[in-house]
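# Prediction below, plus the sequence it came from.
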Amino acid sequence: MMTFEEDQRRRNAASERIEYRNNIQYSVLLAGLAVFLLVALILYRNNRQKQKANKELQKTLVNLKSTQTQLIQSEKMASLGELTAGIAHEIQNPLNFVNNFSEVNRELLAEMMEGIENKNYEEVQALAKDIAENEEKINQHGKRADAIVKGMLQHSSKGSGKKEPTDINALADEYLRLSYHGLRAKDKSFNATLQTNYDDTIGKINMVPQDMGRVLLNLITNAFYAVNAARPDKATVYVPTVSISTKKEDNKVIITVKDNGNGIGAGIVNKIFQPFFTTKPTGQGTGLGLSLSYDIVKAHGGELTVETQQGEFAKFTITLQL
């Protein structure tokens, strides 16, 4: 039989085991709680850091967008500066016509008054017809000058950013003339052959005219710069040529601007669409023209590519989906 002392020891041992097990469970619980709190603290800290980082990123993004807007506006104004002389030339032509036809009409009106006094109504009728024809010409050239000014204002403004039906052929031809006369005004010795081949079946296509006009202006201006820089010595026959064409293919419109300048070197052709990359001397280029052009075409769901052969030509192609 188990004595009282043995039974007591057995009970004490069992009690100690239970207490030991309870202590272990309690310690594990405390350790688990500590780990949980530590993880929660780490997660809280990480979340706070993430929120702070997100705020910084949002702030940086806002600043970048603001800077981008300023850079785009600076590029627009820089290109407008390039156009100023060309715009003045293009406006001067219709204004000359307006002045000349107005002067002719003034003389015809004097003759008309004389015919009325002499009751020579046949002559008066003929003079009235001539005056009406001249007035129509004055109206046409006045509208031409008005269109040039509106185009200049559109180019310099921020614009609505909305797509609208646009005559791509007229847009391309407009900037071709403005760019050419702008360069001619700065350098009287410059001359180039202009070749155009417009597809009249294209009609009007939806685009943001200010933005696409900026792309065309940049490509055309670069083409003129290229042929101007490629002038050889007098012993070499070289005809600087810039060509622009439009073509409708299935559900696409393809616009190309090509020059027979020195082309683009193989080592830099992959960099030309990068922001701030330029081969022009300091002060003559922002390095944003082609980068912004690439982004504008891409925003229109299109593609801007380049094909070149050093020493021969450079051809930029805009492909737009209809």
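The structure has been received and is ready for your questions. Quantities reported herein were computed from a predicted structural model and do not represent experimental measurements.

# contacts and neighbour counts: CA atoms only from here.
Fine.

# and Ala235, how many residues sit next to it?
Residues lying near Ala235 (other CA atoms under 10 Å) number 6.

# you'd agree it is in a helix?
No. Ala235 sits outside any helix when classified using DSSP: H, G, I helix; E, B strand; the rest coil, being coil.

# residue contacts, it?
Under the criterion of CA atoms under 8 Å, 6 or more residues apart in numbering, Ala235 has no neighbours.

# Three-state assignment for Ile255, please.
Under three-state DSSP, Ile255 comes out as strand.

# tell me the secondary structure for the nearest residue to it once chain neighbours are set aside?
In space, and not counting its chain neighbours, Ile255 is closest to Thr246: 4.5 Å by CA to CA, 6 or more residues apart in numbering. What three-state DSSP gives for Thr246 is strand.

# And Thr246, how far from Gly301?
Per CA to CA, to the nearest Å, Thr246 is found 17 Å from Gly301.

# of these two, who's got more company?
Each of Thr246 and Gly301 has its neighbours counted (other CA under 10 Å); Thr246 has more, 23 against 12.

# For Thr166, see how far away that one is.
Thr246 is 14 Å from Thr166, where distance means CA to CA.

# With Phe313 instead?
From Phe313 over to Thr166 the distance is 29 Å, taken as CA to CA.

# If you count surrounding residues, which of those two has more?
Taking other CA under 10 Å, Phe313 and Thr166 do not tie; Phe313 has more neighbours (20 against 16).

# Which stretches in the stretch 151-300 of the chain count as strands?
Ranges of strands within the stretch 151-300 of the chain are 164-167, 193-197, 204-207, 241-249, 252-259, based on DSSP state E, counting those that start in this stretch.

# let's bring in a second one:
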Amino acid sequence: MANYSSFGDILIIAPLAYGVVGALRKFLDLPRRLPRGNKALNWIWVPGVLLYLGARALDVRSTNLDDAYLLLVLSVVVAVVVAVRDYRPARSLLLAVSPFLLYKLVEFVVESPTGKVPKQYDAALDTTQGFAIIWLITFIFIARSQKKQLEKERLLREEEDKAKRLIEAQNAELERLVNERTAALTHQAEELRTALTELKTTQAQLIQSEKMASLGELTAGIAHEIQNPLNFVNNFAEVSAELVTELEEEREKPDRDLELEADLLADLKQNLQKIHQHGGRAASIVRGMLEHSRASSGERVPTDLNQLADEYLRLAYHGLRAKDKSFNATLKPDFDPNLPPVEVISQDLGRVLLNLLTNAFYAVKQRQQRGETGYAPTVSVSTRRVGDQVELRVKDNGTGMPESVQAKIFQPFFTTKPTGEGTGLGLSLSYDIVTQGHGGTLAVESREGEGTEFVISLPA
């Protein structure tokens, strides 16, 4: 066992103590865990130097002051370790230093003032010293291993925290992007809703415009078509007035001719029947105009398609002639006399016929204006029963259509007419009326430069 007999050993212990304490400060990370105590440990060498200077000044030549200083250093180390005992390696160091401190304390107590240990304690203290040193070294390694483990755990936590912060940053960025995208989509949705509202309004206006254009065509045709029965009514009324006058004169004669009176009454009766007949015709035309102009009721009623087709054939023809007095065309009605009444919405189907016939007359007029020799504008309408279907065909020998136009003819807003002469909704609405409103079909067959035929098929 080493036995310090000179206080000069303090000068060796002091720097060693400073180095050990410095390693302890670094090992336990005292600048962060115990900042005030860490600063105080910078002066651990001062008590040793003061003891040395005091011993020199007092001329103390044999003492165990070096053990006292060593005990002081060990006590400080134990106090520091206790102060940071929450740190697991510090607890291991506390276990490591405690036996050595106890050994030094016992040695200090049993030593004589000259630093000698009684012989009866010498062997026991040597054994205790060896055990304390082995214990100290073992637990220092344990503490070092714990520190490495804690360091790995700390680095792992830092990586996890870094990854967590990265994920949180990414989530925040994604949330920001989602919010921006949501705001953009909401704005786009608002714009689309506004555009859809405007589109529906425009669509309603265009449909109404198309209906008014159709009504205009119908009105022009009616103005001419109704003129004939009105002329008959006026003429027969005038003739009837003359017959009444002649009858009154004959009755005032003293010698009345009863046979002549009978003939006059028969003529008058016949004229009144003609007036009633043509008045009914005029009333029928007016009634058809009113039905066409008002909104569809959606109710299907048995309808004579032959009469409906013939009426609208003449109305469409006279409608075009109202715009162009020089236009003439040959009308070819070909109706199946055995065709049964078909349940349709007459005003809707009338709009379809008027649109198809107006287009047919427009096509033959366009071809006529080309000045082809021997060309005679012709529009025909025919009906026939085909199985459980009724076919209604509208045919013209006009300009015809290429296949590229036929593929688009029923699309909304598509038109071959110049700007201002068509909205491009007529055939689209007609197609919807036939297919959706009546469960039928509307097809077109055309050859460019030869003519066009529209075929309406309806359930019989």
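Alright, I've got the coordinates. For clarity, every value in this text was computed on a predicted model and none was experimentally measured.

# out of the strands of the stretch 151-300 of the first structure, nearest to Ser15 of the first structure?
The closest of these to Ser15 of the first structure is strand 204-207. By CA to CA, the value is 87.7 Å.

# hmm, back to that, just give me the match in the second structure for the residue nearest to Ile255 of the first structure.
Thr246 of the first structure maps onto Thr383 of the second structure when the alignment is built from TM-score structural alignment.

# same deal with Arg17 of the first structure?
By TM-score structural alignment, Arg17 of the first structure lines up with Lys152.

# What helix or strand is that match located in?
Per DSSP states H and E: Lys152 of the second structure is located in helix 119-225.

# Show me what the helix or strand following that helix is packed against.
Using DSSP H and E, the helix or strand that follows helix 119-225 of the second structure in sequence is helix 227-252. With contacts defined as 3 or more CA pairs under 8 Å, 6 or more residues apart in numbering; DSSP states H and E, the packing partners of helix 227-252 of the second structure are helix 258-293.

# Please tell me how far the helix it packs on is from the chain's geometric centre.
Chain-centre distance of helix 258-293 of the second structure: 66 Å, with CA atoms, centre = their mean, to the nearest Å.

# how far apart are that helix and its match in the first structure?
Averaged over the aligned pairs, helix 258-293 of the second structure sits 4.6 Å from the first structure after superposition, using mean CA distance after the TM-score superposition for the first structure.

# how about that helix: buried residues?
Across helix 258-293 of the second structure, burial judged by 16 or more other CA atoms under 10 Å covers 261, 264-265, 268, 271-272, 274-275, 278-279, 281-282, 285-286, 288-289, 291-293.

# Repeat that for stretch 232-251 of the second structure.
Of all the residues in stretch 232-251 of the second structure, those buried under the rule 16+ other CA under 10 Å are Phe232, Val233, Phe236, Ala237, Ser240, Leu243, Leu247, Glu250.

# which two from those residues end up farthest apart in space?
Phe232 and Glu250, at 26.5 Å, using CA to CA across those.

# residues touching the match of Thr246 of the first structure, list them.
By CA under 8 Å, 6+ apart, the contact list for Thr383 of the second structure reads Leu305, Asn306, Asp334, Phe335, Asp336, Leu339, Val390, Glu391, Leu392, Arg393.

# repeat that for 7 Å
Asn306, Asp334, Phe335, Asp336, Glu391, Leu392, Arg393 (CA atoms under 7 Å, 6 or more residues apart in numbering).

# Aligned against the first structure, show me the partner of the second one.
The equivalent of Asp334 of the second structure in the first structure is Asn197 (alignment by TM-score structural alignment).

# Tell me who's in contact with the residue nearest to its match when sequence neighbours are not counted.
Distances taken as CA to CA, 6+ apart place Ser245 nearest to Asn197 of the first structure, at 4.6 Å, with adjacent residues excluded. Taking CA under 7 Å, 6+ apart, we find Ser245 of the first structure in contact with Thr196, Asn197, Tyr198, Ile255, Thr256, Val257.

# Mind doing that once more with 6 Å?
Residues in contact with Ser245 of the first structure (CA atoms under 6 Å, 6 or more residues apart in numbering) are Thr196, Asn197, Tyr198, Ile255, Thr256.

# Weed out the non-buried ones from the residues you listed.
For the contacts of Ser245 of the first structure, a burial check counting by 16+ other CA under 10 Å picks out Thr196, Tyr198, Ile255, Thr256.

# Tell me who's in contact with the third one.
Contacts for Ile255 of the first structure were tallied using CA under 6 Å, 6+ apart; they are Ser245, Thr246, Thr317, Ile318.

# Can you tell me the residue that sits opposite the third one in the second structure?
Pointing back at Thr317 of the first structure there. Under the alignment by TM-score structural alignment, Thr317 of the first structure pairs with Val455 in the second structure.

# Can you tell me the element that match falls in?
When elements are defined using DSSP H and E, Val455 of the second structure is found to belong to strand 451-459.

# Quick one: list the elements packing against that strand.
If you count contacts as 3 or more CA pairs under 6 Å, 6 or more residues apart in numbering; DSSP states H and E, strand 451-459 of the second structure packs onto strand 389-396, strand 441-447.

# If anything else comes up later, I'll come back, but that's it for now.
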